[in-house]
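*Asks:* Below is the sequence, then the predicted model.
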Amino acid sequence: MQTVLEAFGWAGSLLVVASLMQARVLRFRWMNLSGAVIATIYNAVIGVWPFAFMNLAITVIDIYWLWRLYRERHDAAVYRVLAVDADNAFLRHVLDVHGEDIATHAPGFDVEADAGTAAGGTRHTFLVVRGDEAVGVVAVTDEGAGRGRVDLDWVKERFRDFTPGEFVYRESGALADAGFSRLEVVPRAGEDGDYLRRVGFTMAGERWARAVTP
């Protein structure tokens, strides 16, 4: 019985330590919560009350932040969409700092080549921000007749569970303001079809497509 109890306590400790290595906010909170709950029970059973209280406090804090994160994940008042020029200095900085991650998720996206295209008026770029922090970038190329091709829909890893790109497609009106009535995505290897469906895309011929709501 003592061995089982110790293994239970170690499991809680390992979960807390592992949570600190998570980049994604939701994953961190859930793992930290699980570890804190186990640690609370373990320390209460063996009568180490200061640590039981500490872990109980962590449990309450994690529950609060999870409630808040889930409440805000689809809140247009929390995330905003800013239309920016492709050569905007801050946008270029964000793309440069996260270039390696962007290349992993959108290998066909060429920042340097596309900057020149955008200057000619065919590229529209949108920054998704949370407060004063840029959390994602969506880039759409104008193919004429109100049709836009999504070349980049990228989000920082720690915000990836919240799909903030949805605010570009659903809430902001930025796409309609840019003159788009239809968006299309060219399928590529590793494309997250579930995400595209969640933000309103359906397969139409050889591309994902969705109408732009005015």
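*Replies:* Great, that's in hand. Note that this is a predicted model, so its numbers are computed, not measured.
*Asks:* C-alpha from now on. contacts and neighbour counts both.
*Replies:* Noted.
*Asks:* Name the helix or strand for Ile102, please.
*Replies:* helix 99-105 (DSSP states H and E).
*Asks:* Need the residues that contact that helix.
*Replies:* By C-alpha atoms under 8 Å, 6 or more residues apart in numbering, the residues outside helix 99-105 that reach it are 95, 109, 154.
*Asks:* Confirm the last one sits in a helix?
*Replies:* No: assessed with DSSP: H, G, I helix; E, B strand; the rest coil, Trp154 is strand; it does not lie in a helix.
*Asks:* got the contact list for it?
*Replies:* 102, 105-106, 136-138, 165.
*Asks:* Can I get those in CSV including distance to Arg158?
*Replies:* Listed next are the contacts of Trp154 as CSV, based on distance: C-alpha to C-alpha, whole Å:
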residue, distance to Arg158
Ile102, 14
His105, 15
Ala106, 18
Gly136, 11
Val137, 14
Val138, 17
Gly165, 14
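*Asks:* same for the helix ranked longest in the chain, what does it pack against?
*Replies:* If you go by DSSP state H, the chain has its longest helix at helix 49-72. Applying 3 or more C-alpha pairs under 8 Å, 6 or more residues apart in numbering; DSSP states H and E, one finds that helix 49-72 contacts helix 25-46.
*Asks:* take a look at this one as well, against the first:
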Amino acid sequence: MELTALEILGYIASILIAWSMAVSSIIKFRWINLFGALGLTIYSIIISAIPVAIVNALIVILDIYYLYKAYTKNEVFQTLELSEDDHYLKQFIEFYKNDIKEFFPNFEYKPDSKNLQFLILRDMYVTGVFMAKKIDDKTYNVDLDYVRPEYRDFKNGKYIYSQIKEKFLIQSCTTVKTQSKNKAHIKYLNKIGFKKVGEGEFEMKLKNN
């Protein structure tokens, strides 16, 4: 049976709506849901299902409204430096250990007073954790830069690296290294400013502004 263009539109829109429900990132959910609802609005108008069209049109308006709020909201970011044996940090890592393994399969929490450890706060909500260890006088290696799924919109990364840059430079550190083979994480690293220097190896050079 051959599908018409209208039927294809209906199927695609329905799939987008269903897909949006499985996405953890709030921003991604809104975008996918927006396109799905827009497609169903058009589909419903064409087949004269006006009540369905009205409901989906309202969803489109709500998605646009919340996306506008998300992109224009002035959120307050903060970092909270932690000691090597911080109890909350241990609990956080334990709670998110399965998701952490997806992005940092070789990560093992080994408390060390020489490591840098931060919680990332966003409007006072704990959204992620950052851990780095000093390799030599000029280099730090990022062992963990984890953000909770619902906050993965690159804002955390941009903030944390702008904050730690000054701290690293004060310590005469000019290079930050990290490792990854996860496609989503590699995309994040590229956007933050890391460059690929080898198989699964990434590096960022720090300079004074």
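*Replies:* Yep, it's here. None of the values given here were measured: they were computed from a predicted structure.
*Asks:* Please work out the TM-score for the two chains.
*Replies:* After superposition, the two chains reach a TM-score of 0.79 (TM-score structural alignment, normalised by the length of the second structure), with 204 aligned residues with a C-alpha RMSD of 3.1 Å.
*Asks:* picking up where we left off before, in the helix holding Ile102 of the first structure, what counts as buried?
*Replies:* For helix 99-105 of the first structure, the neighbour count (16 or more other C-alpha atoms under 10 Å) marks 99, 102-103, 105 as buried.
*Asks:* Name the SS class of the most centrally placed residue in the first structure, please.
*Replies:* Closest to where the C-alpha atoms of the first structure average out (C-alpha atoms, centre = their mean) is Arg160, at 2.4 Å. Judged by three-state DSSP, the three-state class of Arg160 of the first structure is helix.
*Asks:* Could you find the closest non-adjacent residue to it?
*Replies:* Arg24 (6.9 Å; C-alpha to C-alpha, 6 or more residues apart in numbering).
*Asks:* Who are the contact partners of the one you found?
*Replies:* Arg24 of the first structure touches 157-161, counting by C-alpha under 8 Å, 6+ apart.
*Asks:* hmm, try it at 10 Å
*Replies:* With contact set as C-alpha atoms under 10 Å, 6 or more residues apart in numbering, Arg24 of the first structure has these partners: 156-162.
*Asks:* can you check Ala23 of the first structure too?
*Replies:* So Ala23 of the first structure contacts 156-160 (C-alpha under 10 Å, 6+ apart).
*Asks:* just Arg210 of the first structure next, same as before
*Replies:* Neighbours of Arg210 of the first structure in contact, by C-alpha under 10 Å, 6+ apart: 169, 181-185, 196-197, 199-204.
*Asks:* Could you tell me which of those residues are located in strands?
*Replies:* Within the contacts of Arg210 of the first structure, membership in strands is found for 182-185, 202-204, as judged by DSSP state E.
*Asks:* Over which residues of the second structure does the helix holding Ile102 of the first structure lie when aligned?
*Replies:* Aligned by TM-score structural alignment, helix 99-105 of the first structure falls on residues 97-103 of the second structure.
*Asks:* what's the mean distance for the lengthiest strand in the second structure versus the first structure?
*Replies:* Among the segments of the second structure that qualify as a strand by DSSP E, the longest is strand 125-136. Strand 125-136 of the second structure, aligned to the first structure and superposed, deviates on average by 2.0 Å (mean C-alpha distance after the TM-score superposition for the first structure).
*Asks:* Packing partners of that strand?
*Replies:* For strand 125-136 of the second structure, the elements it packs on are strand 77-81, helix 87-95, strand 116-122, strand 139-147, helix 155-170, strand 175-179, judged by 3 or more C-alpha pairs under 10 Å, 6 or more residues apart in numbering; DSSP states H and E.
*Asks:* Could you quantify the relative orientation of it and strand 77-81 as an angle?
*Replies:* 50 degrees (axes from the mean of the first three to the mean of the last three C-alpha atoms, to 10 degrees).
*Asks:* can I assume Ala37 of the second structure is in contact with Leu58?
*Replies:* Yes: under the criterion of C-alpha atoms under 10 Å, Ala37 of the second structure makes contact with Leu58 at 8.8 Å.
*Asks:* Fine by me, we can end here.
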